[in-house]
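A.B. asks: sequence unknown, structure follows:
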C-alpha cells in the first residue's frame, strides 16, 4: 500500500508489479498524479477519490488499456478531460466529479462502448454536447447530462456546471429514466414536453437554470408530466417560468416534494394542489400568487409549507391548525389579515413564520404581533349596540304608540 502511494504521488519508476487493483480512496494524499502511473500496465481498477490531488490528469493514464474503473472524483484536478482516455476501451466506470475540470467533454469519449457509469458533475465544464455521446449504448448512470439515444440510461446528474443551450428532447428516448438531476447550469428555452413520456421517472430537478421566458406557455410540460405516474420530486425553482399554475398539477398525486419557488407565477394557487395527498414539502414562495390561500386541508402529511413572498390575501385558514406533521410553515411577506390562530401548530413559534403581514394580529405572544385593533373592537361594539339597541328602541316606540 505504501509503495503504491509512493508511486502515484511521487513517481517511483522502478516499482514494477502486475498489480491489477489500486484503491487509495480517502487516504489524505496530496500532490500531483505521477506520469509513471503508465508503468501499472496491468491495472484494471484505480481509485484515488477523496484526496487532495491537484494539477492535470497525466496523459499517461490513457495508456492503461486494461483499465475498467477509474475514479478520480473529489479532488482538485484541473485542466481539460483527457482526450486519450478514449484509448481505455475497457472502461466501464469513469468518475471525475467534484474537481475543477474545464472546457467541453471530448467527443472521443463517445467511443467508450463499454462505459456504464459516467460521473462528471460539479466541475466547470461548458459548451454543448457532442453527438458522438449517443454511441454510449451501455451507459446506465450519467452524472452530468445527456440521454440522446441512450436507451438504457436510468439516472442523469449534471449539477453545478456551466452547460448552455436547450435540453435535447431526445432524452425521452431513454425510456428507463428514473432520475434527471440538472440543477445550477445555464440551460435555456423550455423543459421538453417529451419528458412526459418517461413513465418511470421519479425525480426531476431543474432548479437554478434559465428555463422559460416568463410566458404563459412555460408550464406546458406540466400537463404531460401527469403521465409520469411515479414522479415524486419536482423542483423547477429559481428559473424564468411564468404564467399561472395549471390545475392539472392536482393529477400528479404521487408528489412528495414540489418546489416552484422564485419564478413569476401569478393568479391564484390552484385548489387542485390539495389533491396531491402525499405531499410532504410544498414550496411556492417568491412568486406573484394572489387571492386567498386555497383549500389544502387534505395535505395531512405536509411537513414543509412555504407560501411566503407572494400577494396572498384573506385570513389564515383554520384547517392549518390540524397540520400536526408540520416542521415549518412560512406565510410571511403577504397581505394576510385577521387573527392568527393559537391552537395546534400555531402554539409553537419555532414552526411558524407570519411576519410582514400588516393585517395580522393576535397569535401567541412570541410572534410579537399587535393585539386586536381598537378599530376591530369598535366594530364589535357597534354590532352589539345594533343588536341590543334596535330591539330596545322598538319596545319604547311601541309603548308610546300604545299610550296614544
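C.D. replies: Arrived safely. The structure presented is a predicted model; accordingly, all values stated were derived computationally and were not measured.

A.B. asks: okay, CA-based contacts and neighbour counts for the rest of this
C.D. replies: OK.

A.B. asks: For the stretch 301-404 of the chain, which segments count as helices?
C.D. replies: Using DSSP state H, counting those that start in this stretch, the helices of the stretch 301-404 of the chain run over residues 374-403.

A.B. asks: go on, the chain?
C.D. replies: For the chain, the helices defined by DSSP state H occupy 2-10, 220-225, 374-403.

A.B. asks: Columns mean neighbour count and distance to residue 265 on top of those helices, output as JSON lines?
C.D. replies: As requested, these are exported to JSON lines (neighbours: other C-alpha atoms under 10 Å; distance: least, C-alpha to C-alpha, whole Å):
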{"stretch": "helix 2-10", "mean neighbour count": "16", "distance to residue 265": "54"}
{"stretch": "helix 220-225", "mean neighbour count": "18", "distance to residue 265": "13"}
{"stretch": "helix 374-403", "mean neighbour count": "11", "distance to residue 265": "34"}
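
A.B. asks: want to compare, so here's the second one:
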C-alpha cells in the first residue's frame, strides 16, 4: 500500500513538472512569434469577440506563413488604438481600423509600419494633424483617412509617397493649400479631397496626374479658374467640382475629357456659355451643371450625349427653348431644367423619352399646350410642370401615367376638365392650379387617385367646391402668380433630387472601383 502511495505521489510530481514545462514552452513559443504576442495584446483591447489562439483562421486576420500580414478591425469595439501593432511591423502589409471612435493624435507607431501597402483609418475622431512622418510609409498604394477629424496643413511628407494609387482625404479639416508637389504622386488613379477645407488656387501639379480616373474636389475652397491644362487628365472617368469657388469660363480643355462618365459642376461659380464642344464628351452617363450661372442657348452638342442617364441643368440662365433633338437622349432617367429660363413650347421630342422617371420643368416660361403624347412617358414617378404658362386642357393621357407618385402642375393657365386620375394608385402628392381659368371639377371620388389624402391634394380654382370628396381639397378662389420658393411640395422635391444625386455618385464610384 505504501508503495502505491509513493508511486501516486511521484506521478503527481511528474504531472506538475510536465505542466510547468508545457507552460514555459508556450510562453517561449509566444515570445518567439511576434504575431502570437500581438494577438495576446490585441485581445486585451477587444471588448468582446476575442481572437482565438488559432488566429490565422479569424476573419479579421490574414496570415502569410503563420505571420500576420493583414489586420482588419472594422467596427469591432476596441478600447483604444492598438499601438502594439508595432510588434508585427516587419510582416504587416495591410491595416484597417475604421469607425472605432478613436481619439487623440494618430499614434507614432503607425508611421513605423514601413511594410504597409494599404492603410484605412476611415471614420475615427482623431485630433491634431497628420505627421510629416507619413513619408516613412513609402510602400503605401492605398491611404484612406476619410472623416478622421484631422486638421492643419497636409504635410510635405505625404507628397513623397510615390507608390500611392488611391488617396482619400475627404471630410477632414485640413487648412492651407494643395502643394504643387502633388505632381510627385504620379501613379494616383483615385483622389478624393471632398470637403477637406483646402483653399488657394489649384496647383499646376494636379493637372500633371495623368493616371487619375476619379477626382473629387467637391465643397473645396479652391479659388480662381480651372486651367485649360485639365485636358492632360484624359483618363478621367469621374470629375466632381461641385460647390467649389472656382470661377471664370469653362475651359475648352474640359470638353476634351472624352472618357468622362460623370461630371458634376453643381453650385460652382463658372460663367459664360456652354460650348458646343460638349458633344465630344459622348460617354457621359451623368451631367450636373445646376446652379452654375451658365448663360446663352443650350448647344446642339448637348443633344449628342446619347448615353446620358442623369441630366440636371436647373437654375441657369439659358436663352431660348428646347430643341426637338432632345429625343436623342433616349436613355435619360432623370431630367431637371427647372428655373433655367427656358421658353417656347415643349417639343414632341421630349415626349419620346419613355425611360424618364423624373421630369422637372418648373419655374420657366414654357407655353403652348401639353400634348396627349405625355401618356407615352409611362415610367414617370415624379412630374413637375409648375410655374409656367402652359394652357389648354389637361390631356386625359395624364391618367395613363400609372407609376406617378408626385404630380405638380401648379400656376399654369390650364382650363377645362380635370382628367380621370383613378388609375394613379401610387400618387401621393398632387397640385393643379390655373392662374387664368376656372377648372371643371367632377366631384366624383372615383375619378381621383384612390390613395391620395386631402392634405396632399389641391385643385384650384374650380367651378364647384365638391365638399363630398374625401381625397382632395378644392378651392374656388382665384390663383395669383406665386413665387417658386413657396411651392407646395418643395421639401419633398429637394429630397428626391438629393437622393438621385447620391445614387448617381455611388453608382459611378462602384463602376470605377469595379
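C.D. replies: Okay, I see it. Note that the structure is a prediction, hence the values are computed from the model and not measured.

A.B. asks: what's the TM between chain one and chain two?
C.D. replies: After superposition, the two chains reach a TM-score (TM-score structural alignment, normalised by the length of structure 1) of 0.78; 360 aligned residues with a C-alpha RMSD of 3.0 Å.

A.B. asks: Redo the helices of structure 1 as JSON lines? Include distance to residue 156 of structure 1.
C.D. replies: Converted to JSON lines, those look like this (distance: least, C-alpha to C-alpha, whole Å):
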{"stretch": "helix 2-10", "distance to residue 156 of structure 1": "31"}
{"stretch": "helix 220-225", "distance to residue 156 of structure 1": "17"}
{"stretch": "helix 374-403", "distance to residue 156 of structure 1": "57"}
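
A.B. asks: For residue 128 of structure 1, find the nearest of these.
C.D. replies: Ranking the helices of structure 1 by their distance to residue 128 of structure 1 (criterion: C-alpha to C-alpha) puts helix 220-225 first, at 22.8 Å.

A.B. asks: What's the match for residue 93 of structure 1 in structure 2?
C.D. replies: Using TM-score structural alignment as the criterion, residue 93 of structure 1 maps onto residue 142 of structure 2.

A.B. asks: out of the helices of structure 1, which comes closest to residue 148 of structure 1?
C.D. replies: helix 220-225 (18.5 Å).

A.B. asks: Can you list the helices and strands that that closest one packs against?
C.D. replies: In terms of contacts (3 or more C-alpha pairs under 8 Å, 6 or more residues apart in numbering; DSSP states H and E), helix 220-225 of structure 1 is not packed against any helix or strand.

A.B. asks: what's the offset of that helix from the middle of its chain?
C.D. replies: Distance of helix 220-225 of structure 1 from its chain centroid, counting by C-alpha atoms, centre = their mean, to the nearest Å, is 17 Å.

A.B. asks: Ok, stretch 339-357 of structure 1 next?
C.D. replies: Distance, centroid of stretch 339-357 of structure 1 to centroid of chain: 27 Å (C-alpha atoms, centre = their mean).

A.B. asks: Now it: buried residues?
C.D. replies: 339, 340, 341, 345, 346, 347, 352, 353, 354, 355, 357 (16 or more other C-alpha atoms under 10 Å).

A.B. asks: which residues touch the aligned partner of residue 231 of structure 2 in structure 1?
C.D. replies: Residue 231 of structure 2 maps onto residue 172 of structure 1 when the alignment is built from TM-score structural alignment. Neighbour list for residue 172 of structure 1: 147, 148, 194, 195, 197, 198 [criterion: C-alpha atoms under 8 Å, 6 or more residues apart in numbering].

A.B. asks: list the contacts for the second one?
C.D. replies: Residue 148 of structure 1 is in contact with 133, 134, 168, 169, 170, 171, 172, 173, 174, counting by C-alpha under 8 Å, 6+ apart.

A.B. asks: Mind checking which of those are buried?
C.D. replies: Using 16+ other C-alpha under 10 Å, the buried ones in these are 133, 134, 171, 172, 173, 174.

A.B. asks: Which of those fall in strands?
C.D. replies: Among these, none falls in strands (DSSP state E).

A.B. asks: Farthest pair within the residues you listed?
C.D. replies: Top of the distance list for these (C-alpha to C-alpha): 133 and 172, 15.3 Å.
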